[in-house]
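In: Pasted the sequence and its predicted model underneath.
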Amino acid sequence: MGTAFEEAINKAVDEKVIAGAAVVAVDKSGILGTTKYAKAFGTTSLGKGGKPFQIDSTMWLASCTKISTAVSCMQCVERGLLSLDDPIGKILPEWTTPEILTGFDENEKPILKKATKTLTLRHLLTHSSGMGYPAFNPLLQRYLKAMGKPVGFPQGAIKDDLMLPLLFEPGEGWEYGGSIDWAGQMVERVNGGIRLGQYMKKHIFEPLGMKYTTFRPSEHPGVQERFIGRPFRTPDGKVIPDAPDVGMYPVREADDDYGGAGLYSCAEDYIKIVASLLVDDGKLLKSESIDELFRPQLPDTNYIQAVMDVPEAAQFLAPSFGTGVKWNYALGGAVAVDGVEERADKGMMYWAGLPNSYWWIDRRRGICGVYATQFFPPGDHPTQKLFTQFQKDVYAMAG
């Protein structure tokens, strides 16, 4: 690994700009080492009891969970249990006749109309379903208020917390939301009603040798004992040891296994998923399924581009990349259509988690990586700069 990233992160740790992080990168050709570059920096907490950060230190993955759910869905497609293009109402009867929120009347009563287009699993996995996250969408916030419901972090039953009207006809927009949580529900229902975590344990975690990954830390002492703190940077730049409870993270285990944001894991485990997809080792999916997972799916990229070109949205949805990158969305994550200078080739697939963790897979260059931490708030600029330098150094080393 080049020195620029290590110098930058060691300086950030020394100056308490961050607490710590773990990074892992895999190069298909082995240039980064026998199989990978893996290193941890800093400590697990800025408060009392902080220990050296390790590559098996555990944390909340948040939206980095989504790729695992996408893989689960594609496995079910391979087995004939799910179809990407059938109506999801066949599996989720509560979505047989979805409604679209079009506005509010003079009494703040929601105005709804029935959707005319079929809602599919492909829509769910690409965020083109019309589903949104209330925390990020003012219309849905107004809707919940009108219905007398709180706008909080979803951790109840998915059928209660994420049963919301659509924001547009399926396939006619792009909105980041809870659709992949519903995709996870589809996996559960076509597998006899087992929890999503049970499914993933059998079909993803155990085949890859992932020891510290779960939706339920209370059932996994190894995850609990490795759990890191959650430092928070205040608006004036001060770092405090524990993030305040402002609806940014789960304060308890969710009632359901949320396929969009519910996993807890570590860098050492998580790299195994992205590396398996990179090298196409057959442990998770057939080659044709991996190709489909990476294929840009949106026929009209104007919808996603309009979101990603808003600086405030890009800071959260494309942290460290900023505006100006041409995006599409695949079944597994966002795709940089033309690549990113010094950082990725065409077709790189990428996503991030709310506590500033990141992953990417670049099939053309044969490189993937994970930057794992738990630092708030989302879109933290110092953390973004460190991830950017890490990614640049990985590509510089790989040549």
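Out: Perfect, thanks for sending it.
In: Please count neighbours and contacts with C-alpha atoms only from this point.
Out: OK.
In: my guess is M200 meets S72, correct?
Out: Yes. Here M200 reaches S72: they are 7.0 Å apart, a contact under CA atoms under 8 Å.
In: what's near enough to touch E188?
Out: I194, R195, L196, Y199 (CA atoms under 8 Å, 6 or more residues apart in numbering).
In: so can I have CSV of the residues you listed showing neighbour count?
Out: Formatted as CSV, these follow (neighbours: other CA atoms under 10 Å):
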residue, neighbour count
I194, 13
R195, 19
L196, 23
Y199, 17
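In: Secondary structure and distance to K159 added to those residues, as TSV?
Out: Below are those laid out as TSV (DSSP: H, G, I helix; E, B strand; the rest coil; distance: CA to CA, whole Å):
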residue	secondary structure	distance to K159
I194	coil	16
R195	coil	14
L196	helix	15
Y199	helix	19
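In: Specify which member of those is nearest to C76.
Out: Nearest to C76 among these, counting by CA to CA, is Y199 at 10.6 Å.
In: And that closest one, how far from P207?
Out: Here the criterion is CA to CA, to the nearest Å. By it, Y199 lies 12 Å from P207.
In: The residue lying farthest from the centre of the chain in helix, strand or coil?
Out: Residue farthest from the centre of the chain, counting by CA atoms, centre = their mean, is E106 at 37.9 Å. The three-state assignment at E106 reads coil, by DSSP: H, G, I helix; E, B strand; the rest coil.
In: SS state for the nearest residue to I304 once chain neighbours are set aside?
Out: If the residues on either side of it in the chain are set aside, I304 comes closest to W174, at 5.4 Å by CA to CA, 6 or more residues apart in numbering. Following three-state DSSP, we place W174 in the coil state.
In: what does G103 give?
Out: Under three-state DSSP, the three-state class of G103 is strand.
In: likewise V370?
Out: Applying three-state DSSP: V370 is strand.
In: Could you report the distance from the closest residue to it other than its chain neighbours to S265?
Out: With sequence-adjacent residues excluded and distances taken as CA to CA, 6+ apart, V370 is closest to W359, at 4.4 Å. As judged by CA to CA, W359 and S265 stand 13 Å apart.
In: Next: L277.
Out: For L277, the distance to S265 equals 18 Å [CA to CA].
In: what's near enough to touch T234?
Out: Contacts of T234 (CA under 8 Å, 6+ apart): I240.
In: got it, and V151?
Out: P134, A135, Q141, L144, K145.
In: if you look at the residues you listed, which of them are in helices?
Out: Q141, L144, K145 (DSSP state H).
In: At which residues are the strands of the stretch 51-200 of the chain located?
Out: Ranges of strands within the stretch 51-200 of the chain are 58-60, 99-104, 110-114, based on DSSP state E, counting those that start in this stretch.
In: Comparison target below:
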Amino acid sequence: MNASGLSTARLGRLREVLTGHVARGEVPGLVALVARRGEAYVEAIGTTEAEGGGGPMRGDAIFRIASVSKPVTAAAAMILVEECRLRLDDPVDELLPELADREVLRRPDGPLDDAVPAHRPITLRDLLTFRMGFGAVLAPPGTYPIQRAMDEAGLTPGPEAVPVGPDEWLARLGDLPLVHQPGEKWMYHTGSDVLGVLMARATGRPLAEFLKERFFEPLGMADTAFHLPAGKLDRLPAAYRPDPGTGRLVRIDDPSRTRWARPPAFPSAGGGLVSTADDLLAFCTMLLNKGRYGGERILSRPAVEVMTTDQLTEEQKAENAVFFGGNSGWGFGVNVVTRRDELAAVPGRFGWNGGSGTSAYIDPAEGLIGILLTQRALTAPTPPVLFRDFWTCAYQAIDD
């Protein structure tokens, strides 16, 4: 055991288990990081490509972090709350008039014109907690009229880039009814993307500029952005998804012609960032330290505490058990563990996973940070075996 309270021998087990997943071809490569008490253990395993090309995975590889973007942008939004430029319970109508005077479906499976007026406006709190009344619909694609309308408008949550700018995207959203009344139910994803538009309008600046100046630069997150300059593209691994029939990895993004080589039309606060293990360690360390990083206070302790507290009632999350596993809830942009039922399920632990194959969680009780970055897309809301094994190995290494 060293000063971190992590067993060196048991950290070796972490490498052995993760190497096994790579050797079996489940992922081409990965970067794994476990940090405690100021010491970080990092493993870069495998290669950057699955087809035999590329090179060894690098510790400074830049990954598409997908929904791990959500905690990052939610934390940045708390800067504007602390400055009283945004308020949790104020309606967003003034800055987002496209979302004023909403209509709400009588039934999620009903026709679009069978709607009633919203009981109240959408608030910033609704966006942060995913209770705005709109988001991913958990039914087979095309089952309900609202799903078909979302598909046609380009509003269905997914890995594809949004082809229009923020104003057009929000106008399309404003043309559709909400699925639930504001504050009534948790619905995944869309609240984060609306949050990004709100932050840009509140600051009068593009979202990327605000995040870089007020959040990424103070944290030293030099490789976190919505796109990469040409000089960094060699650090971006190829991205894959498993073929549903064969399980073989199919390349879905090539570094030589990646869309991350240029600024996106729509900077997605819900899933558009790229980042590294080191950058995410800085972000997670700030949250673990209750808002302080390197002697500088980024957020207040109360801001971090409210952000990382479960905000949902059982009724609000009842239809989304697949996301919460019976032992967690949702704060502001983060999943929050509420019940201990496995090694890594420590009450108060918070973070999230990304559909591109990424995971980042912070455990205040154990003082532990874990980050796993892969380039294999997830195929379900429940974490894959690789993720579960990573977290088991991280927690079994605790030796005090």
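Out: Received the coordinates, thanks. Predicted model only: the values in this text are computed from it and were never measured.
In: Once they're superposed, what TM-score comes out?
Out: After superposition, the two chains reach a TM-score of 0.84 (TM-score structural alignment, normalised by the length of the first structure), with 372 aligned residues with a CA RMSD of 2.8 Å.
In: Who are the contact partners of G191 of the second structure?
Out: Here G191 of the second structure is in contact with D126, L127, L128, T129, F130, R131, M132, F134, G135, G270 (criterion: CA under 8 Å, 6+ apart).
In: now for it: what does it line up with in the first structure?
Out: Matched across to the first structure, G191 of the second structure falls on S179, judged by TM-score structural alignment.
In: for N335 of the second structure, same thing?
Out: Aligned against the first structure by TM-score structural alignment, N335 of the second structure finds its counterpart in A334.
In: how close does its match get to E225 of the first structure?
Out: Taken as CA to CA, the span from A334 of the first structure to E225 of the first structure is 33 Å.
In: Check Y143 of the first structure too.
Out: Using CA to CA, Y143 of the first structure is found at 40 Å from E225 of the first structure.
In: Neighbour count: the two, which is higher?
Out: Counted by other CA atoms under 10 Å, Y143 of the first structure and E225 do not tie: Y143 has more neighbours, with 22 against 11.
In: from memory the more buried one sits against D105, does it?
Out: No. Y143 of the first structure lies out of contact with D105 (CA under 8 Å); the separation is 11.5 Å.
In: Which stretches in the first structure count as helices?
Out: Counting by DSSP H, the first structure has helices at residues 3-14, 66-78, 121-126, 138-146, 158-161, 179-189, 196-200, 206-208, 221-225, 267-279, 287-294, 302-308, 311-317, 381-398.
In: And the fourth one, what's buried?
Out: By neighbour count on 16 or more other CA atoms under 10 Å, the buried set for helix 138-146 of the first structure is L139, L140, Q141, R142, Y143, L144.
In: Give me the contacts around it.
Out: G103, E108, K109, P110, G132, Y133, P134, A135, P150, V151, L164.
In: now those residues in CSV, with distance to N302 of the first structure?
Out: Formatted as CSV, these follow (distance: CA to CA, whole Å):
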residue, distance to N302 of the first structure
G103, 23
E108, 31
K109, 31
P110, 28
G132, 18
Y133, 20
P134, 23
A135, 23
P150, 32
V151, 29
L164, 25
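In: Would you mind checking the residues you listed for buried ones?
Out: Those of these that meet the buried threshold are P110, G132, Y133, P134, V151, L164, by 16+ other CA under 10 Å.
In: check contacts around the residue nearest to I304 of the first structure.
Out: Counting by CA under 8 Å, 6+ apart, W174 of the first structure touches H127, S128, S129, G130, Y303, I304.
In: now do L112 of the second structure
Out: Contacts for L112 of the second structure (CA under 8 Å, 6+ apart) come out as L105, P145, I146, L176, P177.
In: wait, T35 of the first structure sits on I271?
Out: No. When contacts are counted by CA under 8 Å, T35 of the first structure is not listed as touching I271 (11.5 Å).
In: Among those two, which residue is more densely surrounded?
Out: Set T35 of the first structure next to I271 and count neighbours by other CA under 10 Å: I271 wins out with 25 against 13.
In: Please pull up the equivalent of the more buried one in the second structure.
Out: Mapped onto the second structure by TM-score structural alignment, I271 of the first structure lines up with L281.
In: repeat for K238 of the first structure
Out: Here K238 of the first structure is matched to G247 in the second structure, going by TM-score structural alignment.
In: and what of G20 of the first structure?
Out: In the second structure, the residue equivalent to G20 of the first structure is G29, according to TM-score structural alignment.
In: for that match, what are its contacts?
Out: Contact analysis of G29 of the second structure by CA under 8 Å, 6+ apart lists V22, A44, I45, G46, T47, T48, E49, M57, T374, Q375.
In: Swap in 6 Å and give it another go.
Out: Neighbour list for G29 of the second structure: I45, G46, T47 [criterion: CA atoms under 6 Å, 6 or more residues apart in numbering].
In: quick one: which of the residues you listed sit in strands?
Out: Among the contacts of G29 of the second structure, the members falling in strands are I45, G46 (criterion: DSSP state E).
In: for the contacts of G29 of the second structure, which one is nearest I252 of the second structure?
Out: For the contacts of G29 of the second structure, the nearest to I252 of the second structure is T47 (16.4 Å; CA to CA).
In: Roughly how far does that closest one sit from R58 of the second structure?
Out: Computed as CA to CA, the T47 of the second structure to R58 of the second structure distance reads 8 Å.
In: Over to I146 of the second structure?
Out: Look at I146 of the second structure and R58 of the second structure: by CA to CA, they are 43 Å apart.
In: just D101 of the second structure next, same as before
Out: Counting by CA to CA, the gap from D101 of the second structure to R58 of the second structure is 50 Å.
In: Show me which of those two is the more surrounded one.
Out: Counted by other CA under 10 Å, D101 of the second structure and R58 do not tie: R58 has more neighbours, with 19 against 15.
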